[in-house]
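give me a 3D structure for the following:
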Amino acid sequence: MTTAVLEFPGGRLTLNRPGTDDPSLRAWSSADELLLQEAFEHLAIAPDSRVLVVDDQYGALTLGLSPFSPDVVADSAQLGSALALNAALNPACAAPERVFSWLQPPVGTYDLILLKIPRETDYLDWLLRWSNGALKQAGVILAAGMIKHLPDRSVDVFARTVNVEKVSRAVKKARLITCSQGEASLDNWPGIWKGYDLEAPGARVNAMPAVFAREKLDIGTRLMLPHLKPAIESCRPCARVLDLACGNGVLGLSVLAIRADIEMTFSDVSSQAVLSARSNVETAYPDAKASFLHADGISGEQALFDRILLNPPFHEGGVVGDHIALRLFEQAAQNLSDTGRLIMVGNRHLGYHKSLRRYFSQVRQLDANPKFVVFEAWRG
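The predicted structure follows:
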């Protein structure tokens, strides 16, 4: 992890960015700096404001605004552990007692909402519509993002959902947008759920806006699907299977189509992914033995799994690499039964055949195309 010091109007923060040793990768961006600066100007006039921070990444916004006791909601389960890590480095900054997610969002209304602009157009639309409902009538939304990461048609999304009061000039490749409450809401908005029909098991697979590949089956998963049947049919009765980084739950749904007795667990770092997988399972297999976890990887508190299915993410906050996959490989190796197997698909250029061998004594290639490779791995 890399450590650096953030200076902002409220003081200084020492912040760690977990998961990387690259000193050029900080635990905050210029967008965070803009949000903190504008928030402190606003709160100097209205210090009793009720404040909400949405999708903070490593805790810069939450800890920087700790004197104002903000509520915090994030789609990613990573924020909780990042906050704990960085709060320990900044004893004067109190971490919130709870980080809300979209599984259980905060209630009530706020005077000031700080919003990190996501990369996904539909998720930005969803967030702004949700924020309209969470904002007091005279409240303010401060939204900021790195210009190169702003989603397509973001200008149109802001125009149709909120009242844009001011757009800042570009500052260190970031931009801040100040908004007041708009009329757009989530009620009857058709963009909440999008999906596709899955040929086998013949189910409709829907997902919320923050979920990867929600409108069509991604080609890596498509390559992996035919290899589930032999992997699952060889399991013991009532075996435990984990769909890790489950997204909309397509892998786990396919398992349930093969074996109704499987005890299926769906886990994802995204709360909207967990909501999506749960909705899909409850619709297609209401009697399934299924559980749903919002978690950053595998907690280690679960019983061991007979099969772990994985299509690992290869980017995080604009950083592309294998650091997430390596952590998940290690956790998978620690949470498989003696006869357990990991079945995974990954980008060919990331060389997972080498990294898997750090954690598994046996690695077998099951399939490949020019972009993706499917592997089976076990401890031997």
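
every contact and neighbour count from this point should use C-alpha atoms.
OK.

which strands and helices lie in contact with the helix or strand containing Asp111?
Under the criterion of DSSP states H and E, Asp111 resides in strand 110-116. Strand 110-116 makes packing contacts with helix 30-45, strand 51-54, strand 135-146 when contacts are defined by 3 or more C-alpha pairs under 8 Å, 6 or more residues apart in numbering; DSSP states H and E.

which positions in it come out as buried?
Using 16 or more other C-alpha atoms under 10 Å as the test for burial, strand 110-116 gives 110-116.

now show me the structure for the sequence below, then we'll compare the two:
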Amino acid sequence: MKPELTLHQRTLSLTRFPVRKNETLQAWDAGDEYLINYCNDLELDPKRPILIMNDSFGALSCWFSNQAPVTSVTDSFVSKQAFIANLENNQLPMINIVDCLSKLPKNPQLVLLKQPKNNRLLSWQLQQLCHLLPADSTIIAAGKVKEIHSSTLKLFEKFLGETKTSLAVKKARLIFCKTNPNLAKPLPRPTQWDVPEHKLTITNHANVFSSDSLDIGGRLFLDFIPQDQKYKDIIDLGCGNGVIGIKAARLNPQANIVCVDESFMATASCRENADLNLENPQQLQVVTANCLDDFPLDSADLVLCNPPFHQQNTVTDHIAWQMFCDAQRVLRQGGDLIVIGNRQLGYHEKLKRVFGNVKLIGQSNKFVVLQSSK
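From the prediction side, this is the model:
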């Protein structure tokens, strides 16, 4: 793995987060390099803000941090930790880091946007920008060639303005957009839909998985949430919109529920959904964190988990591994971890290695529900 980004006689040492031994992936991509190279010829005002959206691990945030006031917008707690650490490691000035639901700085001279995996988030951000940007702002987006479709460009044209693209370099492409203030509309409200069989009304912000219905894995998982007086402390790990934790709270009114996710939009959705669906919303606490970092030992009786198998645009199993190991550490003796996952992901073997035991408690054609005990 190459830890150093060197361009224009300047070198940055950049690390992916969470830090892993024998890391095989670097903390920037061809899109980051393309943006940096293109902007090297721009004359930047050292006092006027630069707005960076969806930076993965801080390559762009670090590069521009000493050129003008930088605000970096992310929906990822893990990315935020990477920004801070990489800025400190390179002895660069700290920047303003905000989540996707926060107000953006006024009058930015330059907007650099990395294409997110989720088009709903892209649409939300483009609508934010259309309200914000002055006519002289420069807006440049970057993404992988294979992920910039005609439908992607139509979103830029629909929500922001006239759009054109660059030639491809190292499988990356730039998108240039000119703001049309006549396209500005009120920002859309989060989507909301019902799960009548469980008497739930669910709200989702733009970057939360399964935007307008309960996904089939979550629907299956709801049928295997246990009800037992022995569960005093329950964690919904990777909670998304919180539907699993809310159902667990209803089934176990004696328990304290903690819902954890690394997405700020997910935890905001979860909080809104708990307030909307629980008779006692204070029963459920919401935490934005990287898995169960900083959770105390022996502090939970039950962990419910639907692990993601992507980190941004990268397919990976390290998040599931950390979730399983963290659950084993945090559970009290005799506590249970219940996991749902696609059959092909091999969670059965992972859980057996971590816990020494695993049993199948539910399944469908696509998913398995597994339980391990400490």
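
picking that back up, just the helices and strands packed on strand 110-116 of the first structure: most buried one?
A comparison of those by mean neighbour count, using mean count of other C-alpha atoms under 10 Å, puts strand 51-54 on top with a mean of 24.

show me the residues around the residue nearest to the spatial centre of the first structure that make contact.
Nearest to the mean C-alpha position of the first structure, by C-alpha atoms, centre = their mean, lies Ser270 at 3.4 Å. For Ser270 of the first structure, the contacting residues are 75-77, 210-211, 247, 294-295, by C-alpha atoms under 8 Å, 6 or more residues apart in numbering.

closest to Phe158 of the first structure out of the residues you listed?
Distance to Phe158 of the first structure across the contacts of Ser270 of the first structure (C-alpha to C-alpha) is lowest for Ala210, with 17.4 Å.

what's that closest one aligned with over in the second structure?
Counting by TM-score structural alignment, Ala210 of the first structure lines up with Asn207 in the second structure.

so Pro201 of the first structure is in contact with Gly252, correct?
No. Judged on C-alpha atoms under 8 Å, Pro201 of the first structure makes no contact with Gly252 at a distance of 10.7 Å.

which of the two has more neighbours?
Neighbour count, other C-alpha atoms under 10 Å: between Pro201 of the first structure and Gly252, Gly252 has more, with 26 against 15.

tell me the counterpart of the more buried one in the second structure.
Under the alignment by TM-score structural alignment, Gly252 of the first structure pairs with Gly245 in the second structure.

helix, strand, or coil at its match?
Each residue gets one of three states, and Gly245 of the second structure gets helix by DSSP: H, G, I helix; E, B strand; the rest coil.

skipping adjacent residues, who's closest to it in space?
Of all residues not flanking Gly245 of the second structure in the chain, Asp236 sits nearest, at 5.3 Å (C-alpha to C-alpha, 6 or more residues apart in numbering).

quick one: the strand holding Asp111 of the first structure to chain centroid distance?
A distance of 20 Å separates the centroid of the chain from that of strand 110-116 of the first structure, by C-alpha atoms, centre = their mean, to the nearest Å.

what range in the second structure does that strand sit on?
Alignment of strand 110-116 of the first structure against the second structure: residues 108-114, by TM-score structural alignment.

could you list the residues in contact with the matching stretch?
31, 35, 44-45, 48-55, 133-134, 136-143.

just stretch 343-357 of the first structure next, same as before
So stretch 343-357 of the first structure is in contact with 220-221, 223-224, 307-312, 321-322, 326, 329, 363, 365, 370-377, going by C-alpha under 8 Å, 6+ apart.

and if you look at stretch 293-302 of the second structure?
230-235, 326, 329-338.

what does stretch 205-223 of the first structure give?
75, 120, 122-123, 126, 191-198, 247-248, 250-251, 270, 272-273, 275-277, 280, 311, 345-347, 367-368, 372-374.
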